[in-house]
Every structure is written in structure tokens, then in C-alpha cells.
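> A predicted structure for the sequence below; I have some questions about it.
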Amino acid sequence: MVELKTAGEIDAMAAAGKIVADALAAVRENARVGVTLLELDAIAADVISGAGASPVFLNYAPHGASPFPGVICASVNDAVVHGIPDAYRLKDGDLISIDGGAKLDGWCGDSAISFVVGQGRREDQALIDAADQALALGIAAAIPGNRLGDIGAAIGNHARGLGYGMLADHGGHGIGREMHEGPDVPNEGRVGKGLRLRPGLVIAIEPMLIADGTDDYRHDADGWTLRTLTGARAAHSEHTVAITEDGPVILTR
């Protein structure tokens, strides 16, 4: 079901989104060579709990899956999304994607960033920049009267035009009182097709790009982590966005 939010509810979601943004910023600031993913998870947990919110990823178990054990998803190098924080120590040149979510007063925020640890490769930064640009283009298309296909076309045309792959069968989603609500938000689409965008709709837009132009993935034995099938590196960029009469408003900036 697709639920439209009131202006007051969007404000409440922005408060949750601010906490997510603060948690991701703290993780990025502390993501140095030698730091473990578990240490980054603890940093995010402290920011979220310190703000009076709760982590929405922790113990999340959709469709009978095993409960997710982390506050954040920490996906390194060829891991695209859903990486479980563990004792892995970050190395110079690692490309890491951090996805985080928080719930405050019953409302959720969800966002993701990708960055390089230490001295990275130019091609990794280009991949991250492309994911960020695709996200910005998708957000720009999220205006009343447009359709979901306009968002997908903006994201997909940019990523494909640069030669990047896109994680198959995955995209964004509606968000509100639950982290995942309707509608599904595709990362590829046709202009003018799909659900019409109306003020009050709040969605998470999240391009997931793969460096070598492939789309396929495999599951790790942990049941959560999705890795590129070829070992190519990946980048993930996400914001929670409200569609308003005045245009898109980023709630996790």
C-alpha cells in the first residue's frame, strides 16, 4: 500500500533522517585504516541511541530471513549491499558503502554513502561520484506529476551511459512508519511510465552501481551480503526524499 504523508509527518521523518545523516557522518569520520567494521557499527549505534532513536536495521528479518545483526550495513569492495559488520579491519584503498536507518517517534529514515579509506584509486572515486550523481538526478526527477519511471530513467541512463552495471532486482522503496513500504522505486525505467508521483509520497532512492558494467550478484553464506559476481567493486548512494508541491525535499541530508 502507498501511504501519503502530511506535512507534519514529513517533518517528523526529517528528524529521523537527521539522526541517520549524523550517524553516517560519524562513521565516515572514524573509518580509518585498521578500524574494524564492528567498531564503526558501535559508533553508529551510539549516535542513534544518543539521539533517542532506535536502529531499524538491527534484528530486521524480512520474509523469514535470519535477523540482521548490525546497526549499519557495511559493504566493502565487491560487496554491494547488506554487508554484516564484523571484525574485518579496513585497509588502505578499501571502498566501503555504509547504509543506515533509524526510527524516531515512530518514523523512519534511511540513507547510504560510499567512500574510499585512505589512498584510493581514481576509478573507485569515479564510481562513487557516478552513484552520487545518479542519485542527484533521480531526486531531481521526483516532482509531482512525474512518474516512477522518470526517476528510474534518470538514474539508469546516467549509470549505463558511463558504462556501469546496476545491481539486478534491487532498487529503492517507499518509507514511513516502516523502513520498507510501497512503492518499489526502480533504478531503471521508461520516462512517463509507472506510478504517478504525488505530494506526500516519501521514498528512498538508492542507486547501486557496479564498476565493470555487470549486474549479477551472489549471496554470501551469511545470507545477507550481496557481492558482485565478477569481483568488481560497487558503490551505493541513498537518500530518503519527500515529494512536495515545491519539489523534492531530502530528509537525510
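On my side now, so go ahead.

> okay, CA-based contacts and neighbour counts for the rest of this
OK.

> and the helices in the stretch 1-150 of the chain?
Ranges of helices in the stretch 1-150 of the chain, per DSSP state H, counting those that start in this stretch, are 7-30, 37-50, 122-140, 148-161.

> could you dump those helices to CSV with mean neighbour count and distance to His170?
CSV is the format used below for the helices of the stretch 1-150 of the chain (neighbours: other Cα atoms under 10 Å; distance: least, Cα to Cα, whole Å):
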stretch, mean neighbour count, distance to His170
helix 7-30, 21, 21
helix 37-50, 20, 24
helix 122-140, 21, 14
helix 148-161, 24, 12
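
> just so I know, which of those lies nearest Asp169?
Among the helices of the stretch 1-150 of the chain, the nearest to Asp169 by Cα to Cα is helix 148-161 (12.9 Å).

> could you check the angle the closest one makes with helix 122-140?
Note on geometry: by axes from the mean of the first three to the mean of the last three Cα atoms, to 10 degrees, helix 148-161 and helix 122-140 are set 160 degrees apart in direction.

> which elements pack onto the helix or strand just after helix 148-161?
Counting by DSSP states H and E, the next helix or strand C-terminal to helix 148-161 is strand 165-166. Packing contacts for strand 165-166, counted by 3 or more Cα pairs under 8 Å, 6 or more residues apart in numbering; DSSP states H and E, involve helix 148-161, strand 208-210.

> so which residues make contact with the last one?
Contact with strand 208-210 is made by 80, 127, 131, 159, 164-167, 171, 228, 232-237, as judged by Cα atoms under 8 Å, 6 or more residues apart in numbering.

> nearest to Ile98, of these?
His236 (8.0 Å).

> that closest one reaches Ile113, doesn't it?
Yes - here His236 reaches Ile113: they are 6.3 Å apart, a contact under Cα atoms under 8 Å.

> these two: who's more crowded?
Taking neighbours as other Cα atoms under 10 Å, His236 and Ile113 compare with His236 leading, 29 against 22.

> tell me the contacts of the more buried one?
Val80, Val81, Ser97, Ala112, Ile113, Ser114, Ile128, Ala131, Glu206, Pro207, Met208, Leu209.

> and these, which are buried?
Among the contacts of His236, the ones that count as buried by 16 or more other Cα atoms under 10 Å are Val80, Val81, Ser97, Ala112, Ile113, Ser114, Ile128, Ala131, Glu206, Pro207, Met208, Leu209.

> contacting residues around the second one?
When contacts are counted by Cα under 8 Å, 6+ apart, Val81 is found next to Cys73, Ala74, Ser75, Ser97, Asp99, Thr225, Leu226, Arg227, His236.

> now the fourth one: closest residue in space, sequence neighbours ignored.
Spatial nearest neighbour of Ser97, chain neighbours left out: Ser114 (4.1 Å); criterion: Cα to Cα, 6 or more residues apart in numbering.

> got another, please set it beside the one above:
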Amino acid sequence: MRASGLTLAGILDSVRGSAAAGITTGRLDEVARQALIDAGATSSFLGYQGFPAAICTSVNDEVIHGIPGDRVLQAGDLLSVDAGCIVDGWHADAAWSIVVPGDPAQMDDDQNTADQQLIDAAWAALWAGVAAAKAGARLGDVSAAIEAAAGDYAPIKDFGGHGIGTAMHMDPYVANRGKPGRGQRLVPGTALAIEPMLAAGRGAVSERSDGWTVVTRDGRRGAHVEHTIAVLSDGVTVLTARDRGASGLSELGVEPVNLDL
């Protein structure tokens, strides 16, 4: 899974490097597909329950599961990209959100600042959840840590993370809201995709007629970040981060386990 995670990190880097004003979300999907081919990996998303693309591209009020197409990105859009890949039968799943770069004259500074604060809160929630994912802890500890770190932003109800391994979606479900001390106990060898999805407004969502795209009902913007992690007997490691999550976990006093030996 570490090999799959590193492969996915490279694929997402390729997509991020191509995300700019004037680029279509469909073009980003093309970049991801070529990166998958170049890496000798296959997509976890393409064809999954009929999903027609290798990545999800969600823009502004679209929180998750946006379908790439002919939408042209604008400077200042809030873009979330989610992707998964398979290497030697093992899955990895990760996502990031950014403010689309472009001509500063075409960007709303106040909106951009608000969007970046939302994105930063999503990352803070993710790292808090990862730090709480210790052997012997319970799923509720992870969920409660995510919710607490989200601050004033609303975790999207009824959507969350999941177990992962030889399939993309496996038990257990990892809620982004919860109470500590509840739920199943985490044991060494557990692999989870932790993925906070936060909204700037109330957090109520609905699904568009395409059967996939989840949008906020109040039109406020959403952010989505994700990493695949492994719970080990001597700690935790982030399989989809090149630094194993050190940059995000260091502020929380957690040193990730090094599997790159």
C-alpha cells in the first residue's frame, strides 16, 4: 500500500501542477489518466459504480464527487481533486483542495482568504484525525478529533472516510463527527482513508441529477482533503504522503513511522 500511496502522490502532483485558470476539469482528468499509465497503475475511480472519470473535480459549492468535463476553471475557484489508484492489487485514496491560481486582477481577495481558511481547517481536521488513529484507540476518537479541529466549519454529515486495502471502500466507515471512546477499537494493520469534508455554511448537502456531484444547499463553498494511513503497533504512517505525514503531524507532537526502509 505504501507503493500505491507514493504512486498516487505523484499522480495528484501532476494534476495540481496543471490546475490553473483557463484549464477545463476534463483536461485535469486527462492529465491524471496519462500519469496513471506512466506509473503503470490503474484507477480506483474509473468505472467504479459507473463513475466515468479517473478523478473527481469539485468546484466551489461542489463538495465531493464532481465529474470532470468542459467546465473551465476560473482564477479564485475553490477546486477539490480526489483520486485513487491500484498498484499490485492494493488501493490508495487521497484528495486536496486549492484556490485556483490566476490573474490577481480577476480574483476576489476576501473570497480567496475565506476559501484558504476553509481549506486550512480541513487540513487541520485531517491531521487531528490521523494523530488520533492509534492502536488501541476507538473510531470515535478519530471522528471526535476531526470534528473538534474543524472549528466553526461544518463537517458534511453522512459522508466520511473508510477502510481501504484490496478494495477502495472497505469497513469501517470513518465519520467526520463523533464522540470519543465509542466505536470499534483500532488494531495494528488497520488501513484507513481519512477525509474531512467541510463547508463554510450550514453543511447541508444534496446530490445533483448526475447521480454523483454533492453540492451545498446554501451555495456556500466546500473543501475536501484526504490521505490513506496505516495504524501500526508502534504508531501511524501516512501512506499517500512522501514525508509520511511528518509536515502535518509534527505540530501535534507525532512522529510518523518510517516504512521506507
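Arrived safely. Computed from a predicted structure; not experimentally measured.

> so after superposing, what's the score?
Once superposed, the chains reach a TM-score of 0.91 (TM-score structural alignment, normalised by the length of the first structure), with 233 aligned residues with a Cα RMSD of 0.8 Å.

> quick revisit: alignment lookup: the residue nearest to Ser97 of the first structure to the second structure.
Matched across to the second structure, Ser114 of the first structure falls on Ser97, judged by TM-score structural alignment.

> then Gly231 of the first structure?
For Gly231 of the first structure, the residue aligned by TM-score structural alignment is Gly219.

> and that match, helix, strand or coil?
coil (DSSP: H, G, I helix; E, B strand; the rest coil).

> counting neighbours, what do you get for it?
Gly219 of the second structure is flanked by 17 other residues according to other Cα under 10 Å.

> please report the distance of it from Ile67 of the second structure.
18 Å (Cα to Cα, to the nearest Å).

> thinking again about what came up before, for Leu201 of the first structure, find the nearest of the helices of the stretch 1-150 of the first structure.
Smallest distance to Leu201 of the first structure across the helices of the stretch 1-150 of the first structure (Cα to Cα): 9.3 Å, for helix 7-30.

> tell me the angle of that closest one relative to helix 37-50?
Using the same axes, to 10 degrees: helix 7-30 of the first structure against helix 37-50 is 140 degrees.

> which outside residues touch helix 7-30 of the first structure?
40-41, 43-45, 47-48, 51, 53, 98-105, 107-113, 115, 176, 200, 202, 240, 242, 251-253.

> contacting residues around Leu28 of the second structure?
Leu28 of the second structure makes contacts with Val15, Ser18, Ala19, Pro68, as judged by Cα under 8 Å, 6+ apart.

> and Ile229 of the second structure, by the same measure?
Counting by Cα under 8 Å, 6+ apart, Ile229 of the second structure touches Val130, Ala191, Leu192, Ala193, Ile194, Val236, Thr237, Val238, Leu239, Thr240.

> rewinding a little: does the match of Gly231 of the first structure touch Ala200 like I think?
No - counting by Cα under 8 Å, Ala200 is not a contact partner of Gly219 of the second structure; they are 9.4 Å apart.

> just to revisit the earlier point, Asn187 of the first structure is nearest to which of the helices and strands packed on strand 165-166 of the first structure?
Among those, helix 148-161 comes nearest to Asn187 of the first structure, with 4.3 Å by Cα to Cα.

> which residues touch the closest one?
With contact meaning Cα under 8 Å, 6+ apart, helix 148-161 of the first structure is reached by 130-131, 134-135, 137-139, 141-142, 165-166, 185-197, 207, 209, 213.

> 7 Å - rerun?
By Cα atoms under 7 Å, 6 or more residues apart in numbering, the residues outside helix 148-161 of the first structure that reach it are 130, 134-135, 137-138, 141-142, 185-197, 207.

> cool, and stretch 57-73 of the first structure?
Contacts of stretch 57-73 of the first structure (Cα under 7 Å, 6+ apart): Asp41, Ala44, Ala45, Pro55, His82, Gly83, Ile84, Pro85, Ile98, Asp99, Gly100, Gly101.

> again, only using 10 Å
Contact with stretch 57-73 of the first structure is made by 23-24, 27, 37-38, 40-46, 48, 54-56, 81-86, 97-103, 110, 112, 179-180, 222-225, as judged by Cα atoms under 10 Å, 6 or more residues apart in numbering.

> which ones are touching Met179 of the first structure?
Met179 of the first structure neighbours (Cα under 10 Å, 6+ apart): 56-57, 60, 101-103, 107-110, 173, 203-204.

> got these as a markdown table, with neighbour count columns?
Below are the contacts of Met179 of the first structure laid out as a markdown table (neighbours: other Cα atoms under 10 Å):
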| residue | neighbour count |
| --- | --- |
| Val56 | 21 |
| Phe57 | 22 |
| Tyr60 | 17 |
| Gly101 | 30 |
| Ala102 | 34 |
| Lys103 | 26 |
| Trp107 | 22 |
| Cys108 | 27 |
| Gly109 | 33 |
| Asp110 | 32 |
| His173 | 19 |
| Ile203 | 29 |
| Ala204 | 29 |
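
> would you list every one of the helices in the stretch 151-261 of the second structure?
Under DSSP H, counting those that start in this stretch, the stretch 151-261 of the second structure gives helices at 246-249.

> how about Glu245 of the first structure, what's its match in the second structure?
By TM-score structural alignment, Glu245 of the first structure lines up with Ser233.

> my read: Asp222 of the first structure touches Asp86, true?
No - distance between Asp222 of the first structure and Asp86: 11.3 Å, which falls outside the contact criterion (Cα atoms under 10 Å).

> what about those two, which has more around it?
Legend: neighbour count by other Cα under 10 Å for Asp222 of the first structure and Asp86, higher for Asp86 (15 against 11).

> that one contacts Val76, correct?
No - judged on Cα under 10 Å, Asp86 of the first structure makes no contact with Val76 at a distance of 11.2 Å.

> now do the shared contacts for the two.
Contact criterion Cα under 10 Å, 6+ apart; residues shared by Asp86 of the first structure and Val76: Leu37.

> quick revisit: pick out the most distant pair among the contacts of strand 208-210 of the first structure.
Every pair of these checked by Cα to Cα; the farthest is Gly171 and Ala232, at 19.1 Å.

> for Met168 of the second structure, give its distance to Val236 of the second structure.
Distance from Met168 of the second structure to Val236 of the second structure, by Cα to Cα: 20 Å.
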